[in-house]
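Trainee: with the sequence up front, the predicted model follows.
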Amino acid sequence: MSKGNPPGLDLERLRAYLERERPGLVRGPLGADLVEGGRSNLTYAVTDGTGRWVVRRPPLGHVLATAHDMRREHRVISALRDTAVPVPEAIALCEDEDVLGSPFYVMEFVTGTPYRTAEQLGALGPARTREVVLGLADTLVDLHAVDPEEVGLGDFGRPEGFLERQLRRWGKQLEASRNRELAGIDELREALGKALPPSPAPTVVHGDYRLDNVLIGADDTVEAVLDWEMSTLGDPLTDLGLLMMYSEQRPVPGSPISTTRDAPGHPEPAEIVERYAARSGRDVSALPWYTAFAYFKLAVILEGIHYRYTLGQTLGAGFDRIGQLVPLFVEGGLTTLQEG
């Protein structure tokens, strides 16, 4: 664990803040490392040599409107703490930008593995791999079964007109990061707008639900669901569509986008859908639209990251290849809509 300040995290300021807000929590000088693997908000593992915590803050530089909301992440993991959905304990939320230069929050460090590659997941063997992936579907059902009113999230979003608003929002995000021509992306956005399905009853949605956004414990179950920056109240099938999109992905040579699809024992996407449908009782017949929307959404996210890379405002390896991936996701969205 590094004793120096990683980019975006002043450890002395963080320690002073925690000593004010949570006296007795920190018992010595802090060390921290930037956690690799994230492509959006910055995540740090922090320790005083005895205790361990996680700090989340927005990325440095260019930030898209409505994204990277620390209060939102902190609120949802606090609300879900006593439900069947496994989340880290929320420890502190700081909205004073004088501390670290941006809002941030601190949460419990949960021990577990975020499986990002087929090699990592495949080391479990086919039987355990299958259970891990199907368990991901089971946890998603548990999330969508939470009553928002009962956990204090009744006003967490505006579910009326959710899909139309989401499509409009991501279209605006695209325009905010557009600095090159992207063949087919406007066609995909227009096709999605013409085929909007009716939404089921709203639930809490994660917004970026996938295997490497959860921690898997030693017993192969989900220990914690992470990265709640896109969570809201809305159409639960958007989460399932995104999970399907990730579950379909094959490895692309040189790509920094994680995929576990080729791990022996990994269930077929259709089986994951069947597991979700059977446990939730939801109608999933319109899922191709939601999967195509997931392709569009990720294309926009990747284009935003590529835009920040061109401005020199990204941290970590692999960002130089992000821009090359965007057309693949545009094509995936168009193909899914046409075949659905």
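Mentor: On my side now, so go ahead.
Trainee: only C-alpha atoms for contact and neighbour calcs from this point on.
Mentor: Noted.
Trainee: can you count the residues close to residue 28?
Mentor: Neighbour count of residue 28, defined by other Cα atoms under 10 Å: 12.
Trainee: how much space between the closest residue to it other than its chain neighbours and residue 13?
Mentor: Once flanking residues are discounted, residue 28 sits nearest to residue 48: 5.1 Å by Cα to Cα, 6 or more residues apart in numbering. Look at residue 48 and residue 13: by Cα to Cα, to the nearest Å, they are 14 Å apart.
Trainee: more neighbours, the two?
Mentor: Neighbour count, other Cα under 10 Å: between residue 48 and residue 13, residue 48 has more, with 18 against 13.
Trainee: okay, now residue 338: neighbour count?
Mentor: Neighbourhood size, residue 338 [other Cα under 10 Å]: 12.
Trainee: which elements pack onto the strand or helix carrying residue 130?
Mentor: Secondary structure assignment for residue 130, by DSSP states H and E: helix 126-144. With contacts taken as 3 or more Cα pairs under 8 Å, 6 or more residues apart in numbering; DSSP states H and E, helix 126-144 sits against strand 203-205, strand 222-225, helix 269-280.
Trainee: let's bring in a second one:
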Amino acid sequence: MSHLPGLDLTRLAEWLVAERTLSARLIAGGRSNLTYEIGDGERVWVLRRPPVGPVLATAHDVAREYRVMAALAGTGVPVPAMYALCTDDSVIGAPFYLMEKVDGTPFRRAAQLARLGPDRARRISLRLVDTLVALHDVDPAEVGLADFGRAEGFLDRQVRRWSAQLAAAGSGDLPAAEELRSRLASNVPAQSRPGIVHGDYRLDNVLVDSADRLTAVIDWEMATVGDPLTDLALLIAYQKLSRLPGGHLVTDAASAPGQLTEDEVHSRYRSRSGRDPAHFGFHLGLACYKLAAIVEGIRHRHLHGQTVGAGFDGIGALTEPLLEIGLAALKEDG
């Protein structure tokens, strides 16, 4: 059995009572929960576990990922089938779950989409927005997620949470971060109708098949029940990030020819969802603040050798521009 960081195949085989030798390969690592493809020669699964090393409090909760995807089975939101959840750290050193391997491509790079042409890229972009609308149309209580999060006070808690995450990343002196935090804390608007929030909704967190259909929404580690407009704002914040120097270190797919513009995303979501994105400058400012905290968390883990995978050098250069975009959005909101 081959060795991979964060995965003990011998212990996993014992836990599965596997009759065949297991093989594995890392699909994605470092930026979020680690994802591996596991096979025994006949069957294939996907395994998710937290990053190697210490993680920030409340982050990388694979049990929550498992629960929300299991709950969404049978809704209009495409998700993989869930097979098993293990909360015993002694098996591979952290909690993990196994799920169906779904065929499809997570488009992270603009160059990948450019090969498809602008018409196909636009079709994928439209379906990305429509799937977000479908998610936000799901009643949490009807799928057993009424207690998955507290909608009341959600936006206030988000400001506090990402402030704490930014501080925990040891980012040092960031005056723009303190200014943005202060402005967000003093301008929290009334919340929109509660719904299931993905928490990191973007093009490379969905799988797209050869017919440009979304086959699965993945990476639910930050999912909760709260204000769905935070998902819309984050999707648009990723569009802005994709055009920043160094944005490709996270994702630059939204900058590909044919992708919807920020105004088009906003307009299509509003018309299809029936939600009124009032005070959207606050939501966009919060989304940029959150992205800055995530970027700093990645930078911190990379500096301390806690990431798996390559491509993290220089990611900290995105922090200041994201904070400035957030401040500009709040000022435009009035």
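Mentor: Nice, thanks for sending it over. Given the structure is predicted, the values throughout are model-derived calculations rather than measurements.
Trainee: care to give me the TM-score?
Mentor: The TM-score (TM-score structural alignment, normalised by the length of structure 2) is 0.96; 332 aligned residues with a Cα RMSD of 1.4 Å.
Trainee: how near is the aligned residue in structure 2 for residue 294 of structure 1 to residue 49 of structure 2?
Mentor: Under the alignment (TM-score structural alignment), residue 294 of structure 1 pairs with residue 287 in structure 2. Distance, residue 287 of structure 2 to residue 49 of structure 2, by Cα to Cα: 25 Å.
Trainee: again, but for residue 297 of structure 2
Mentor: 17 Å.
Trainee: before we move on, back to that, what residues are up against the match of residue 294 of structure 1?
Mentor: For residue 287 of structure 2, the contact set (Cα atoms under 8 Å, 6 or more residues apart in numbering) comprises 230, 233-234, 237, 326.
Trainee: give me that answer again for 7 Å
Mentor: For residue 287 of structure 2, the contact set (Cα atoms under 7 Å, 6 or more residues apart in numbering) comprises 230, 233-234, 237.
Trainee: next one: residue 270 of structure 2
Mentor: With contact taken as Cα under 7 Å, 6+ apart, residue 270 of structure 2 is in contact with residue 276.
Trainee: measure it to residue 331 of structure 2 for me?
Mentor: For residue 270 of structure 2 relative to residue 331 of structure 2 (Cα to Cα), the value is 22 Å.
Trainee: kindly report the same for residue 118 of structure 2.
Mentor: Residue 118 of structure 2 is 33 Å from residue 331 of structure 2, by Cα to Cα.
Trainee: next: residue 20 of structure 2.
Mentor: Using Cα to Cα, we find residue 20 of structure 2 at a distance of 60 Å from residue 331 of structure 2.
Trainee: residue range for whichever helix or strand residue 157 of structure 2 is part of in structure 1?
Mentor: Take DSSP H and E as the rule and residue 157 of structure 2 turns out to sit in helix 154-168. Against structure 1, the aligned range for helix 154-168 of structure 2 is residues 162-176 (TM-score structural alignment).
Trainee: the matching stretch against structure 2, how far on average?
Mentor: With mean Cα distance after the TM-score superposition for structure 1, stretch 162-176 of structure 1 departs from structure 2 by a mean of 1.0 Å once superposed.
Trainee: in that stretch, which residues are buried?
Mentor: Applying a neighbour-count criterion of 16 or more other Cα atoms under 10 Å, the buried positions in stretch 162-176 of structure 1 are 162-163, 167, 170-171, 173-174, 176.
Trainee: cool, and stretch 328-340 of structure 1?
Mentor: For stretch 328-340 of structure 1, a neighbour-count test (16+ other Cα under 10 Å) marks 329-334, 336-337 as buried.
Trainee: what does residue 252 of structure 1 align to in structure 2?
Mentor: Using TM-score structural alignment, the partner of residue 252 of structure 1 in structure 2 is residue 245.
Trainee: how close does that match get to residue 252 of structure 2?
Mentor: To residue 252 of structure 2, residue 245 of structure 2 is 10 Å away according to Cα to Cα.
Trainee: the more surrounded of those two?
Mentor: Counting neighbours by other Cα under 10 Å for residue 245 of structure 2 and for residue 252 shows that residue 252 has the greater number, 25 against 13.
Trainee: so that one makes contact with residue 242?
Mentor: Yes: counting by Cα atoms under 7 Å, residue 252 of structure 2 touches residue 242, with 3.9 Å between them.
Trainee: now the most centrally placed residue in structure 1, what's its secondary structure?
Mentor: Among the residues of structure 1, the one closest to the centroid is residue 208, at 3.5 Å (Cα atoms, centre = their mean). At residue 208 of structure 1, secondary structure determined by DSSP: H, G, I helix; E, B strand; the rest coil is coil.
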